[in-house]
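Student: sequence below, structure please.
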Amino acid sequence: MRQPWRVAIVGGGITGLAAAVRLADRAPAGTEVTVYEQSGVLGGKLRTGELAGGPVEFGAESFLMRDPAGGESAAVALVRRLGLAGDIVHPSVGQAALVVDGGLRPVPGGTLVGVPGDLAKVTAVAEPAADADRDAGRPLLAPDADVSVGALVRARFGDAVVDRLVDPMLGGVYAGRADDLSLATTMPALARAARVEHTLLGAVRAAQAAAPRAPGEPVFGTLAGGLSRLVEAAATAGGATIRRTAAVRELTPTATGWRLTVGPTRDPELVDADAVLLAVPARPAARLLAGVADLAGAAATIGELDYASVALVTLALPRPELPALSGFLVPATEGLLIKASTFFTTKWGHLARPDGLALVRASVGRYGEEASLQVTDDDLAEAVHRELSKVLGVPLPAPVARHVQRWGGSLPQYTPGHLDRVAAVRAALRGAHPTLALAGAGYDGVGIPVCVRSGATAAEEIITALGGSA
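Tutor: The predicted structure follows:
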């Protein structure tokens, strides 16, 4: 393979930027890396903004501190690599609530994404089914099986646990429903345990024991100054060339690698590369793969992945009466537009305002209910203000400022069998075109650590395909 390598990364979200950092660290000296971002803004769903004179996240607000295996998460490792570890801050208030029968009740402890490890701890929120979680003398799941989270939990713990606890937990992360989401993708630790344990209680406890957490150990972290700092640092750390407003419209294999068609139809730019890493959502990736003759099947599989749309409404409220909570989650059965809310300046104490102004953020939009978002920003903000007042039981003051961030088609919906489908697509790519790799939330799961790890892993695959690291 010619030297220096030329690697094109399509997508300037945190996945693509993490891949660029890994290439800088591991590829031979002189490797030319170019990141092509269709929009004018890097970072994807990581976007720090300002409201009423203070910083606020208009996208993801934090990252998990630990990896499911128990070590530091890929996000923390990247933060450390970029020299920002000293700026990690943690929530000042960790207790969240659930809306149950119109009122707030504390989220019970001892659960795994809402799935109880101790049924007695969840009775204040949901009454579990009696004696349904029996040992039938075999593991809950066959070695290669996958089911929806809702199907497994309903069968073992009953409808109330799913509807009032598990569903809002998953809805807050994926904007989807427990009955549709893959267990293996959204809760891999529980899926692994379920292939060994004979009861769901046993599986939850085994998954929790596999990655024990010390008392008081923080679960989440963010960066002082906002997560856009992570984006900016990653964009500059590896020396990659960053091309904004550079849409990659076509991908064509050549005798030595790939040719990318970049830019507008009337004035296209043709760029040659030795390898390409696609770090874009499934549908744009599918469109690019569809143009490669022997990848039509892979493109069709990837293109079937659906996404949910959400809106994040942030209100700046003068001295509101807020409970000492980080926020709350809303079961779909409550009939509210809001599916989750964060008391931003309460949860993140370093953002507390001396003037008493509070930032409250609400997430709106569930999969299949996109019609609820088809209103003006003003109407959406008014509805959120009204529902917040209803849930809290006090009329909140009128906001002095507000911001509505719409994320259309932003959250992947992983149906059972998702990981097997992605594995088959990647196997097809490795077999036919090893210098083409896929990375991102659409394939490996949501969350900053997962996206960082996905990008880094794809970068390693590219390095191997091109001939190994320096």
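Student: going by C-alpha atoms from here, please, whenever you check contacts or count neighbours.
Tutor: Will do.
Student: flag every buried residue along the top helix by length along the chain.
Tutor: When the chain is scanned for its longest helix (criterion: DSSP state H), the result is helix 448-466. Of the residues in helix 448-466, those buried by neighbour count under the rule 16 or more other Cα atoms under 10 Å are 448-463, 465-466.
Student: cool, stretch 63-79 as well?
Tutor: Within stretch 63-79, the residues that count as buried by 16+ other Cα under 10 Å are 63-66, 68, 73-79.
Student: any chance of those residues in TSV, with secondary structure and distance to S228 too?
Tutor: Compiled in TSV, those are given as follows (DSSP: H, G, I helix; E, B strand; the rest coil; distance: Cα to Cα, whole Å):
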residue	secondary structure	distance to S228
F63	strand	13
L64	strand	17
M65	coil	18
R66	strand	21
P68	coil	25
S73	coil	18
A74	helix	17
A75	helix	13
V76	helix	15
A77	helix	17
L78	helix	14
V79	helix	12
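Student: what's the most distant pair in those residues?
Tutor: Within these, two members stand farthest from each other by Cα to Cα: P68 and V79, at 17.8 Å.
Student: which parts of the stretch 301-450 of the chain are helices?
Tutor: Counting by DSSP state H, counting those that start in this stretch, the segments of the stretch 301-450 of the chain that form helices are 344-347, 377-392, 418-432, 441-444, 448-466.
Student: the structure of the following sequence is requested for comparison with the preceding one:
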Amino acid sequence: MSPAAAAPHVVVVGGGVSGLAAAHRLRTTVGDAATITVLESARVLGGKLAAVDLGGLRVDVGAEAFLARRPEASDRLVELGLADDLVHPSGASSGLRAGGATHALPPRTVMGVPADPPAVGALLSDAGRAALAADAELGPVAWSGDDSVGGLVRARLGDEVADRLVDPLLGGVYSGRADALGVRATVPALAAALDRDPSSLVAAARSALPAGTTPPAPVFGTLRTSLADLPPALAVAARADVRLARTATALERRGAGWRVVVAGPAGIETLDADGVVLAVPAPALRRLLADVVPDASAAAGGIELASSAVVALALPADTDLGTRSGVLIGSGERRPDGTPWTIKAVTVSSVKWPHLVGSEAVVVRASIGRYGEPEALQRDDAELVAAARSDLAELLGLTAEPLETVVARWGGGLPQYAVDHAGRVARLEALPAGLAVAGATLHGVGVPACLATGDAAAARIVEHLSSGARGTLAP
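Tutor: Next comes the predicted model:
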């Protein structure tokens, strides 16, 4: 950087893990040769990584873990000096509510698509097993390159596989329905296998699974002190000027740079920047890009969102939690009395996570909310707790009076990756120099995927700063 040149200024809109990852990577790439401002509309950093004190424990009430088989989160924890706090789940197995009964979650599936049909036979009726077996006789899969997961599975493997296996797993990740979610965006390994060989859906699932017979590495990881500690660690390492309760209301082009209009406690202010990272949900992207990149704005407007809630309960320490780490429930399942389940999944946290054992309480988390079912979340907190407790009593026999409860609501928290989501993302990422997007809207809702989008956004901004368009960083 020229000694006479002013330090570049980058504004990051959004103080969730994606935006903070971008800020951190900007700092590690540029060093002190930049001013980095992070704007967050809430009064706390972290977005959907949040924790509360419950029953003497610190419990995550947003995302509770990350996929450990992707390297981004584990590598970032090492980089931040948090590797010693990395922990993995116990060996307890999870369950699946299917056909009116709770079964062990079957092995060797790709987001519920069976690679080994006999392993899922107990979850299906005779007709369901016959439909699954027919895949081998149907000829090549009619693979367009991207279909809805539910549509593809129903056509090849039958309704029961879609409803009892695939829908619960996709619902647990995206709070969506298999029939509305695209294969390429939500099950990319299966899409890649079909690209290579569309002869059979079961064979594609088998091909998509990791090869080898060595003991598998842990699937998930988290921080002993709660995953909510990751965002503030990123913020500290980024040495950013963090401004809470600030909402970006408009974005304007200013020569080779940008102006961000911000509403905050003191009123309206403007920030001029050489680069801007937008790490906000799709509705905010649509609004901020409407005037400067209308096509990208329209692409963001086509991405639907699902809302959800987490009901966390601290139960007496002597409560018998059973042996399962959790249970997923299909959207079409019913309680024994014929009424729908309110919860879509339960995590028995004190069974799943060894670091939560030994307290004066045990913890259970119930998840509520699916795309297209807003009525489930229109009840007040007391009603949600009562409904969750009723379901937990029926599902797991948990009838103990809670010592403490908390409800965390995530309005519009999960983007729905429909068919051709990749096309929308390509339009959304086709932005002018000095402008970048990051976040769960793009390439995955998990923490590793969000970290990757933050790093990619930072790289795009650094490329712009180094290009000579601004003239502050040497190429």
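Student: need the TM-score between these chains.
Tutor: Counting by TM-score structural alignment, normalised by the length of the first structure, the TM-score of this superposition works out to 0.92. Behind it: 454 aligned residues with a Cα RMSD of 1.9 Å.
Student: mind checking which of the helices of the stretch 301-450 of the first structure is nearest A308 of the first structure?
Tutor: Taking Cα to Cα as the criterion, helix 441-444 is the member of the helices of the stretch 301-450 of the first structure that comes nearest to A308 of the first structure, at 11.6 Å.
Student: hmm, who's touching that closest one?
Tutor: If you take Cα atoms under 8 Å, 6 or more residues apart in numbering as the criterion, helix 441-444 of the first structure is touched by 185, 281-282, 305, 412, 419, 422, 447, 450-451, 454.
Student: is the aligned partner of V10 of the second structure in the first structure in a helix, a strand, or coil?
Tutor: Using TM-score structural alignment as the criterion, the counterpart of V10 of the second structure in the first structure is V7. Put simply, V7 of the first structure is strand when judged by DSSP: H, G, I helix; E, B strand; the rest coil.
Student: pretty sure V7 of the first structure contacts T34?
Tutor: Yes. The pair V7 of the first structure and T34 passes the contact test of Cα atoms under 8 Å, sitting 6.4 Å apart.
Student: those two: who's more crowded?
Tutor: V7 (28 against 20; other Cα atoms under 10 Å).
Student: what about H355 of the second structure, how many neighbours?
Tutor: Applying other Cα under 10 Å, we find 18 other residues in the vicinity of H355 of the second structure.
Student: any idea which residue sits dead centre in the second structure?
Tutor: V445 (2.8 Å; Cα atoms, centre = their mean).
Student: count of residues packed around the nearest residue to W5 of the first structure once chain neighbours are set aside?
Tutor: Nearest non-adjacent residue to W5 of the first structure, counting by Cα to Cα, 6 or more residues apart in numbering: T31, 4.7 Å away. Other residues near T31 of the first structure come to 17 when the count uses other Cα under 10 Å.
Student: what is the equivalent residue in the second structure for T31 of the first structure?
Tutor: Taking TM-score structural alignment as the criterion, the aligned counterpart of T31 of the first structure in the second structure is A34.
Student: what residues does its match make contact with?
Tutor: Shown here is A34 of the second structure, whose contacts under the criterion Cα under 8 Å, 6+ apart are 7-10, 27.
Student: can we see that at 7 Å?
Tutor: Remark: with contacts taken as Cα atoms under 7 Å, 6 or more residues apart in numbering, A34 of the second structure is in contact with 7-9.
Student: ok, now how distant is it from A237 of the second structure?
Tutor: Between A34 of the second structure and A237 of the second structure the distance, using Cα to Cα, to the nearest Å, works out to 14 Å.
Student: can you check V406 of the second structure too?
Tutor: As it turns out, when the distance is counted by Cα to Cα, V406 of the second structure lies 31 Å from A237 of the second structure.
Student: and the contacts of the host helix or strand of R259 of the first structure?
Tutor: Per DSSP states H and E: R259 of the first structure is located in strand 258-262. Taking Cα under 7 Å, 6+ apart as the criterion, the residues outside strand 258-262 of the first structure that touch it are 246-253, 268-275.
Student: how about stretch 171-191 of the second structure?
Tutor: Applying Cα under 7 Å, 6+ apart, the set of residues contacting stretch 171-191 of the second structure from outside is 111, 146-151, 166-167, 170, 204-205, 208, 306, 328, 345, 369-371, 414, 416-422.
Student: now the end-to-end length of that stretch.
Tutor: According to Cα to Cα, stretch 171-191 of the second structure extends 19 Å from its N-terminal end residue to its C-terminal end residue.
Student: go on, stretch 423-439 of the first structure?
Tutor: The distance separating the two terminal residues of stretch 423-439 of the first structure, taken as Cα to Cα, comes to 12 Å.
Student: mind listing what's buried along it?
Tutor: Result for stretch 423-439 of the first structure [16+ other Cα under 10 Å]: buried residues 425-426, 428-429, 433-439.
Student: picking up where we left off before, show me what the longest helix of the first structure is packed up against.
Tutor: helix 14-26, strand 63-64, helix 74-81, strand 436-438, helix 441-444 (3 or more Cα pairs under 7 Å, 6 or more residues apart in numbering; DSSP states H and E).
Student: which helix or strand lies directly C-terminal to the first one?
Tutor: The C-terminal neighbour of helix 14-26 of the first structure among helices and strands, as given by DSSP H and E, is strand 32-36.
Student: what does that next one contact?
Tutor: The list of residues contacting strand 32-36 of the first structure from outside it, by Cα under 7 Å, 6+ apart, reads 4-12, 20, 240-244, 246-247.
Student: ok, now which ones touch the residue nearest to P140 of the second structure when sequence neighbours are not counted?
Tutor: Counting by Cα to Cα, 6+ apart, P140 of the second structure lies nearest to S199, which is 4.0 Å off, once chain neighbours are set aside. With contact taken as Cα under 7 Å, 6+ apart, S199 of the second structure is in contact with 139-141.
Student: S389 of the first structure too?
Tutor: Remark: with contacts taken as Cα under 7 Å, 6+ apart, S389 of the first structure is in contact with 395-396.
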